[in-house]
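> Can you look at this prediction? I've put the sequence above it.
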Amino acid sequence: MIMQIRPLAAAVSFALLAAPFAAQADTVKIAFIDPLSGPFAPVGQNQLHSFQTIAELATQQKWAGDHKIEVVGFDNKGSPQESLTQLKAVIDQGYRYITQGNGSGVGLALLDAINKHNERNPGKEVVFLNYAAIDPDMTNSKCSFWHFRFDANSDMKMEALTSYMAPDKNIKS
């Protein structure tokens, strides 16, 4: 559980660091765009609840001073297309922080759309807090100033696994 809370705390902390640059809003709103229905609903609902718990703790302990932290879930049904629809809706509602993690396909679609939005709307930029989409391209060829990843990508995880396994003579190829 501690391992799961640390990335969530990092995401909220990142949002809090950016909060002073926001338009002095009383509430820092984070849109959670992930599956909340369908076969991956339990995963999405668990992550949403975890983010909301950390947000409540951050608000209670005044991590952002008098600013309130709020995380609201938006169901993308696991679909990149639905995610883009939800992204447009949350931006129209004033959200400037987006978090997502269940699926790199969705993450890549959001990253591209957020980059386009930010290019077209200076002063109304959106930050993508990626908690688990692990495609290496997201921090390599598609690297973006507006994308903050706080999980290792798949190449890093594979390197760690093979480096650990290589010296173990009990593991047969």
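Perfect, thanks for sending it.

> switch to C-alpha atoms for all contacts and neighbour counts from now on
OK.

> by contact count, what packs against the longest helix anywhere in the chain?
Longest among the helix segments of the chain by residue count, using DSSP state H, is helix 41-60. Counting contacts by 3 or more C-alpha pairs under 8 Å, 6 or more residues apart in numbering; DSSP states H and E, helix 41-60 packs against helix 2-18, strand 68-75.

> where do the helices sit along this structure?
With DSSP H as the criterion, the chain has helices spanning 2-18, 41-60, 80-92, 104-120, 154-165.

> So which of those is nearest Met138?
For the helices of the chain, the distance to Met138 is smallest for helix 104-120, at 6.8 Å, taking C-alpha to C-alpha.

> how far out from the middle of the chain is stretch 10-23?
On the basis of C-alpha atoms, centre = their mean, to the nearest Å, stretch 10-23 is displaced by 13 Å from the centre of the chain it belongs to.

> one step back: can I get the helices of the chain in TSV with mean neighbour count and distance to Phe128?
Shown next, in TSV, are the helices of the chain (neighbours: other C-alpha atoms under 10 Å; distance: least, C-alpha to C-alpha, whole Å):
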stretch	mean neighbour count	distance to Phe128
helix 2-18	16	10
helix 41-60	18	15
helix 80-92	17	11
helix 104-120	18	7
helix 154-165	12	19
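
> mind checking which of those is nearest Val72?
Using C-alpha to C-alpha, these put helix 41-60 closest to Val72, at 7.8 Å.

> between the closest one and helix 2-18, how big is the angle?
On the basis of axes from the mean of the first three to the mean of the last three C-alpha atoms, to 10 degrees, helix 41-60 is oriented at 50 degrees to helix 2-18.

> hold the first one in mind and look at this next one:
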Amino acid sequence: MANVQAALSRRGFLGAILTFACITRVPASQSAEPLKIAVIESLSGPQASSGMLFLNGIEYGRRKINQAGGFNGRNVELISYDNGGTSSGASSRFQQAVSDGCQLIVMGSSSAIVAQLSEDTRKHNLRNPDRPVMLINVGSGALAMTGERCHFHNFRMFPIASMSVAALTRVMRDEGTLGSKVFAINQDYSWGQEFEAGVKAQSAKGDFELVGAVLHDVNRIQDFAPYASRIKASGADTVMTGNWSNDLLLLMKACADASLNVRFATCFLDQPGNIGNAGLAAEGHYVATLSNCELNPEFAEDFKSEMGDYPVYNATGATVGMGFLAAALASLPAGEKVDVNAIGKAMETTQIMADNGLQSMRAEDHQFITPLVVSRVGRGAKYPVDGTDMGFLPVARVPADQLIYPLQSSCLMKRPA
């Protein structure tokens, strides 16, 4: 496992995947307990496509770990559970996963479901300190998860809204495309509210004038023309939004139909279908993500060969999270039992140099400290999307130390002995 750790530390999981096949594997110990990962995701209903992307990224990461020799000489196992898109469904699947012997729970979609699974994890571990489980959140940026809801067995491998806003502001300002006036429009729930707060914080620093801010119902608005009219009247140069799914697509189309000459600064523009449906309305817009395929073509091609498509959107985030977990696992000595607390402590001290830069974990609240990549939609991308001639052109990497937010005083983490 030392050779695996060296490869991960040197180039990161995404850069080291082709090295794994050359590493001598640890002989399997049939008496060793296997590491079991439960993926509790929305695999049916309106959010199934999003959940499947998370599942694909996690499965890819599992395969890479196993190709490197697995954990404790045994292949890592993965069991997927459909939460039905509800917190109650997720809670029920959590109990099933524990009964099935899963030690790690990985998921990403829905802040409400992450909060439920985090609480289920906390309560289970209080009742069963000798059989703890750990939650690895690869897609929810709700601030409370590293605040009042933080606990040792809850890790977030995803940026919060203010980190994305800071990255977008910095890169667009340096490119000269931000303009002096910004309009913020977001979905009215925790993520959208926190994204708006991030925009207001950047405005307070003098980066731009905030000329409007609005929150709207989630995935209920069919006609964004009235919002486009408000944006036009404000004189905004840039629209900053944490919107996703139809709320982003319909907003962009409404602004294009109104002939608005504005740029969009987003987090979820790379969701499959957005560019194909928006067409030229998406050209020139920006997105902040954990990575970009153009930064690591070897990884992109390997992912496609394993999973059938290039990694985008939730699949990218899930793969990044699994890469960090792989590095933590590689640092641990072989043993007969899966020690969840030891895995958690290893994640707290893991550092890897990935394709987007140095990644680490803040031990005090388990926030993933990671650079972000800001890309612009345009022609000539190496990996065009949605059957168009456009893709995501990487513009800049923003280092983690320019994005990380202060530790929240509400996080009072207690560590296992």
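Everything's here; your move. Just so it is clear, the model here is predicted, and its values are computed rather than measured.

> what's the closest of the helices of the first structure to Val127 of the first structure?
It's helix 104-120; of the helices of the first structure, that one is closest to Val127 of the first structure (C-alpha to C-alpha) at 7.7 Å.

> what's the mean deviation for that closest one versus the second structure?
Mean deviation of helix 104-120 of the first structure from its aligned counterpart in the second structure after superposition (mean C-alpha distance after the TM-score superposition for the first structure): 0.8 Å.

> what residues does that helix touch?
Defining contact as C-alpha atoms under 8 Å, 6 or more residues apart in numbering, one finds that helix 104-120 of the first structure is touched by 78-80, 83-84, 87, 100-101, 124-128, 130, 133-135, 138, 144, 146-147.

> Show me which of these are buried.
78-80, 83-84, 87, 100-101, 125-128, 130, 133-135, 138, 144, 146-147 (16 or more other C-alpha atoms under 10 Å).

> count of residues packed around Leu35 of the second structure?
Neighbour count of Leu35 of the second structure, defined by other C-alpha atoms under 10 Å: 21.

> The second structure: matching residues for stretch 102-111 of the first structure?
Mapping stretch 102-111 of the first structure onto the second structure (TM-score structural alignment) gives residues 109-118.

> related to what we said a few turns ago, which one of the helices of the first structure lies closest to Gly73 of the first structure?
helix 41-60 (6.5 Å).

> what's the average distance of the closest one to the second structure?
Per aligned residue, helix 41-60 of the first structure averages 1.7 Å (mean C-alpha distance after the TM-score superposition for the first structure).

> hang on, the earlier thing: quick one: the helices of the first structure as a markdown table, columns for distance to Gly73 of the first structure too.
As requested, the helices of the first structure are exported to a markdown table (distance: least, C-alpha to C-alpha, whole Å):
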| stretch | distance to Gly73 of the first structure |
| --- | --- |
| helix 2-18 | 15 |
| helix 41-60 | 6 |
| helix 80-92 | 10 |
| helix 104-120 | 15 |
| helix 154-165 | 26 |
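
> hmm, back to that, in strands only, show me the contacts of helix 104-120 of the first structure.
100, 127-128, 130, 147 (DSSP state E).

> Among those, which one lies nearest to Ser173 of the first structure?
Asn130 (34.2 Å).

> Find the residue closest to that closest one in space, skipping its chain neighbours.
Distance criterion C-alpha to C-alpha, 6 or more residues apart in numbering; nearest residue to Asn130 of the first structure, sequence neighbours excluded, is Arg149 at 4.7 Å.

> now do Ser360 of the second structure
Closest to Ser360 of the second structure by C-alpha to C-alpha, 6+ apart is Gln351, at 4.6 Å.

> go on, Gln52 of the first structure?
Using C-alpha to C-alpha, 6+ apart, the closest residue to Gln52 of the first structure is Val71 (5.5 Å).

> Looking at the second structure, name the residue matched to that neighbour.
In the second structure, Val71 of the first structure lands on Leu78 (TM-score structural alignment).

> Wait, its match touches Ile40, no?
No. The criterion here is C-alpha atoms under 8 Å, and Leu78 of the second structure misses it with Ile40 at 10.7 Å.

> So for the two, which sits in the more crowded spot?
Counted by other C-alpha under 10 Å, Leu78 of the second structure and Ile40 do not tie: Ile40 has more neighbours, with 30 against 20.

> Counterpart of the more buried one over in the first structure?
Per TM-score structural alignment, Ile40 of the second structure is aligned with Ile33.

> How about its match, nearest residue that isn't a chain neighbour?
Phe74 (4.9 Å).

> returning to what we had before: mind checking how far the residue nearest to Ser360 of the second structure is from Ile65 of the second structure?
17 Å (C-alpha to C-alpha, to the nearest Å).

> again with Leu168 of the second structure
33 Å.

> just Met240 of the second structure next, same as before
38 Å.

> Would you map the strands across the stretch 151-300 of the second structure?
154-156, 181-187, 209-216, 238-240, 263-266, 286-289 (DSSP state E, counting those that start in this stretch).

> So which elements touch the last one?
The reference is to strand 286-289 of the second structure. Looks like strand 286-289 of the second structure contacts helix 161-175, strand 263-266, strand 372-379 (3+ C-alpha pairs under 8 Å, 6+ apart).

> Same list, those, but as JSON lines with distance to Lys36 of the second structure please.
Shown next, in JSON lines, are those (distance: least, C-alpha to C-alpha, whole Å):
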{"stretch": "helix 161-175", "distance to Lys36 of the second structure": "31"}
{"stretch": "strand 263-266", "distance to Lys36 of the second structure": "35"}
{"stretch": "strand 372-379", "distance to Lys36 of the second structure": "30"}
